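Chemist: the sequence and its predicted three-dimensional model are supplied below.
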Amino acid sequence: MTRIDFYTHVAQPRHFACRAAQTVYRKGESLLIALPDEPALQAFSQALWSFGDVSFIPHCQWQQPEAGMTPIWLAAGEFPEAAAGRVLLNLSPDMPADPAAFTRILEVVGQDEASKAVARQRYRRYLDLGFDIHHHNMSDVA
């Protein structure tokens, strides 16, 4: 069964998401990072390239030719079926139509009210669907 992890009260969501991507990569897992649109995808890609001085987080857009050899895929405004079996880092305003297609889903929730409202809605939907949900309060994490 797919495990859903909500990381709430995140002070710097983009930085936290880069760190999460790095952790998934270091564990040897494949990852899809879902973003709202193309500008957000480009900004996040840039953040991954410049995340650390010596770290490298290999990634590409999911439909690029090199995607078959790349552990981290980026998608704008969609949850491609080809990503089934991967971990999903959901930075999109939407929820995947088939959450069970992913091994795990990471939901990053900022400190603003809009993020919290979306997260509450998703939490209820995942709960209604019977998923294993875990909550991590990140308010004490810098």
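Modeler: Arrived safely, thanks for sending.
Chemist: from now on I want contacts and neighbour counts done on CA atoms only, so please keep to that.
Modeler: Noted.
Chemist: residues contacting residue 30?
Modeler: Residue 30 sits next to 24, 71, 72, 86, 87 when contact means Cα atoms under 8 Å, 6 or more residues apart in numbering.
Chemist: let's see it at 6 Å
Modeler: Applying Cα atoms under 6 Å, 6 or more residues apart in numbering to residue 30 gives the contacts 71, 72, 86.
Chemist: and what of residue 121?
Modeler: Going by Cα under 6 Å, 6+ apart, the list of residues near residue 121 is empty.
Chemist: roughly how far apart are it and residue 141?
Modeler: From residue 121 across to residue 141, the span is 24 Å (Cα to Cα, to the nearest Å).
Chemist: comparison target below:
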Amino acid sequence: MTRIDFHSNVADKLNYSCRLIRKAHAANCKMVVYHHDRAWLQRLNEALWTLTEADFLPHVMLSDPLSAMTPIVLSHDEHAACPHHELLINLTAATPANFTQFQRMIEVISADDADKLAGRERYRHYQQQGHTLTHSVAK
């Protein structure tokens, strides 16, 4: 069963996501980062290239032929087959359809009231399904 971690009260979701991806990559984790909005993913793509001069975070879009060999995959299609099933980072306000394929999922919840409400609803949903849940508040 998928382990689900909630990271809530995130002030800057883009910056926080970059740091989270960097941390997971440093732990040799292969991941899929999901957001339904292609434009948002493009901003994330650009931010990952410019996060720091010292970090190289190899990433591609899911549609890229190199996605199976790349540890960080960005996806806007929750129904597409994913090359990695270790970690899913959900950056949307909805439950990804394919989340049960992953060993672990991190839900990133912003400080926005609508995002917090949607996050609480997903938390209850996962809890009712019997998933192991953890929660941490962003600093």
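Modeler: Okay, I see it. None of the values given here were measured: they were computed from a predicted structure.
Chemist: nearest residue to the middle of the first structure?
Modeler: residue 89 (1.3 Å; Cα atoms, centre = their mean).
Chemist: just confirm that one is within a helix.
Modeler: No: looking at residue 89 of the first structure with DSSP: H, G, I helix; E, B strand; the rest coil, it is strand, so not inside a helix.
Chemist: can I assume it is in contact with residue 25?
Modeler: No: the criterion here is Cα atoms under 6 Å, and residue 89 of the first structure misses it with residue 25 at 11.9 Å.
Chemist: strands of the first structure, start to end?
Modeler: Taking DSSP state E, the strands of the first structure run over residues 3-10, 31-35, 59-61, 72-76, 87-90, 104-110, 132-137.
Chemist: quick one, which of those strands is packed in tightest?
Modeler: Across those, the average number of neighbours (mean count of other Cα atoms under 10 Å) peaks for strand 31-35, which reaches a mean of 26.
Chemist: helices or strands up against that one?
Modeler: On a contact count with 3 or more Cα pairs under 6 Å, 6 or more residues apart in numbering; DSSP states H and E, strand 31-35 of the first structure meets strand 72-76, strand 87-90.
Chemist: what's the mean distance for the shortest one versus the second structure?
Modeler: By mean Cα distance after the TM-score superposition for the first structure, the fitted strand 87-90 of the first structure averages 0.4 Å away from its aligned residues in the second structure.
Chemist: would you mind finding the match for residue 105 of the first structure in the second structure?
Modeler: Per TM-score structural alignment, the equivalent position to residue 105 of the first structure in the second structure is residue 105.
Chemist: list the contacts for its match?
Modeler: So residue 105 of the second structure contacts 4, 87, 88, 89 (Cα under 6 Å, 6+ apart).
Chemist: surely the first one touches residue 130?
Modeler: In other words, residue 4 of the second structure. No: Residue 4 of the second structure lies out of contact with residue 130 (Cα under 6 Å); the separation is 10.6 Å.
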